[in-house]
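[1] this one's sequence-less:
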């Protein structure tokens, strides 16, 4: 994969370049300022952009806003956002366009080369990757008006694993059930969330968005 990397920490940036190189990818540009992300993406047209959330100039959500602009400027661009914190608003904003090809990974995870490499490939292929720790953080008591209230316990488990970006086969292996059973659970939960077949919407992403809304207190 050809990658544009945006990270203001010199040590982490150089470390990521090395890890990505070891995984067989090529970092075509490594920038340290959020304002440099979109120009780098336009110039190099990478397969994936990997970027921090809190970057100069304000160190708030500059990286995230640049990621949204980059996806608008280069349709189909896969984006993997790194964060030091579990903040569900960032995950939801990334998923908001419903197109897939996005990920939210905690920075602690980048020490695991296999996890990082797997996330890069999955978002490049159009998948959605949420860090397991983010998913765990979001599993809190639901509101009275929980839109997911009609889901069974097993369907909630399947949806939580979908939020991690796992395929039906991976979910089946995790839950020790058949692929057919997972397909049935996915079909049922999509129906219960009123996500009818559509050629325009990424239904799995929309289901994850509904789940994120349902986990807000």
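    Noted; the coordinates are in hand. Quantities reported herein were computed from a predicted structural model and do not represent experimental measurements.
[2] make it CA atoms for all contacts and neighbour counts henceforth
    Will do.
[3] could you pull out the helices for the protein?
    Under the criterion DSSP state H, helices of the chain are mapped to 10-22, 37-44, 62-73, 88-95, 113-124, 132-138, 153-163, 168-175, 179-192, 203-214.
[4] Mind checking these for the one nearest to residue 104?
    helix 88-95 (6.1 Å; CA to CA).
[5] Show residues contacting that closest one.
    64, 68, 102-104, 130, 134, 138, 205, 209, 212 (CA atoms under 8 Å, 6 or more residues apart in numbering).
[6] out of these, who's nearest residue 39?
    Nearest to residue 39 among these: residue 68, at 13.3 Å, using CA to CA.
[7] picking that back up, would you convert the helices of the chain into CSV that also reports distance to residue 81 and mean neighbour count?
    Formatted as CSV, the helices of the chain follow (distance: least, CA to CA, whole Å; neighbours: other CA atoms under 10 Å):
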stretch, distance to residue 81, mean neighbour count
helix 10-22, 13, 15
helix 37-44, 12, 17
helix 62-73, 7, 19
helix 88-95, 9, 18
helix 113-124, 10, 19
helix 132-138, 13, 16
helix 153-163, 15, 19
helix 168-175, 23, 16
helix 179-192, 26, 16
helix 203-214, 16, 20
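[8] try this one side by side with the last:
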């Protein structure tokens, strides 16, 4: 399965892999949420995943695969300008391949990962160490009491909708994102607010004046 923003890239890659005797590849448009949810529910041997999918979709797909606890492997395709590499690695990705790598490198990565090994393009190693150093430095400089307290714009939107007692499915529909994206944002909210469930998250948000004025007025 190939998830990528660029239709031409993913279709060409799928056709190339399908032309090989050992593979049957499927190209998936990340924007069609129904198809994404369906294919993530079904078992797959391998997912080739664009690291820079919008709304942190790459990270949440890796998490969803890991939670499923089956034999599906995930290789992220890494552009030169990228985000969330460390997060994907922490979530349990099995391989990292630069998009500008030759096809032989991708074939080697697929073979290694399907054999139970991990794979990382050599150029990514230096980048990964630099990002880990930056992440560690940022964490060390952040005061303990303020860790994880800043919400992204999308997380704030999800929090406001939670305060209106919207379900994950309703939130996904209202924000035009996948169900997995919503689950990922809710997971991050619970961690950042240091609570155990959605009800506690909303209550904590009220106590900290984190809800938008419109959400407060509609729920009071």
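    Structure's in. What do you need? This is a predicted model, so every value here is computed, not measured.
[9] Need the TM-score from the superposition.
    Between these two chains, after superposing, the TM-score reads 0.51 (TM-score structural alignment, normalised by the length of the first structure); 132 aligned residues with a CA RMSD of 3.0 Å.
[10] Looking at the contacts of helix 88-95 of the first structure, which is nearest residue 45 of the first structure?
    residue 68 (15.2 Å).
[11] The closest one maps to what in the second structure?
    The alignment partner of residue 68 of the first structure in the second structure, by TM-score structural alignment, is residue 63.
[12] so its match makes contact with residue 92?
    Yes - using CA atoms under 8 Å, residue 63 of the second structure makes contact with residue 92 at a distance of 7.2 Å.
[13] Find the residue at the geometric middle of the second structure.
    Per CA atoms, centre = their mean, the C-alpha nearest to the average position across the second structure is that of residue 59, at 1.9 Å.
[14] thought residue 190 of the second structure was touching residue 202?
    No - look at residue 190 of the second structure against residue 202 with CA under 8 Å: they stay out of range, at 9.8 Å.
[15] So the two - more neighbours on which side?
    Counted by other CA atoms under 10 Å, residue 190 of the second structure and residue 202 do not tie: residue 202 has more neighbours, with 24 against 16.
[16] In a strand, the more buried one, correct?
    No - using DSSP: H, G, I helix; E, B strand; the rest coil, the secondary structure at residue 202 of the second structure is helix, not a strand.
[17] buried ones in stretch 168-187 of the second structure?
    168, 171-172, 177-186 (16 or more other CA atoms under 10 Å).
[18] Can you tell me which of those residues end up in helices?
    Short answer: these in helices (DSSP H) are 168, 171-172, 179-186.
[19] of the residues you listed, closest to residue 14 of the second structure?
    Of these, the one sitting nearest to residue 14 of the second structure (CA to CA) turns out to be residue 180, at 23.6 Å.
[20] Disregarding residues adjacent in the polypeptide, which is nearest to that closest one?
    residue 60 (6.4 Å; CA to CA, 6 or more residues apart in numbering).
[21] From residue 77 of the first structure, how far off is the residue lying closest to residue 206 of the first structure once chain neighbours are set aside?
    Leaving aside its sequence neighbours, residue 206 of the first structure sits nearest to residue 98 (CA to CA, 6+ apart; 6.2 Å). Separation of residue 98 of the first structure from residue 77 of the first structure (CA to CA, to the nearest Å): 13 Å.
[22] Between those two, which is the more surrounded one?
    Shown here are residue 98 of the first structure and residue 77; by other CA under 10 Å, residue 77 has more neighbours (23 against 19).
[23] counterpart of the more buried one in the second structure?
    Per TM-score structural alignment, residue 77 of the first structure is aligned with residue 72.
[24] so its match makes contact with residue 44?
    Yes - in this structure, residue 72 of the second structure is within contact of residue 44 by CA under 8 Å, at 5.4 Å.
[25] got a list of what residue 82 of the second structure touches?
    Contacts for residue 82 of the second structure were tallied using CA under 8 Å, 6+ apart; they are 51-52.
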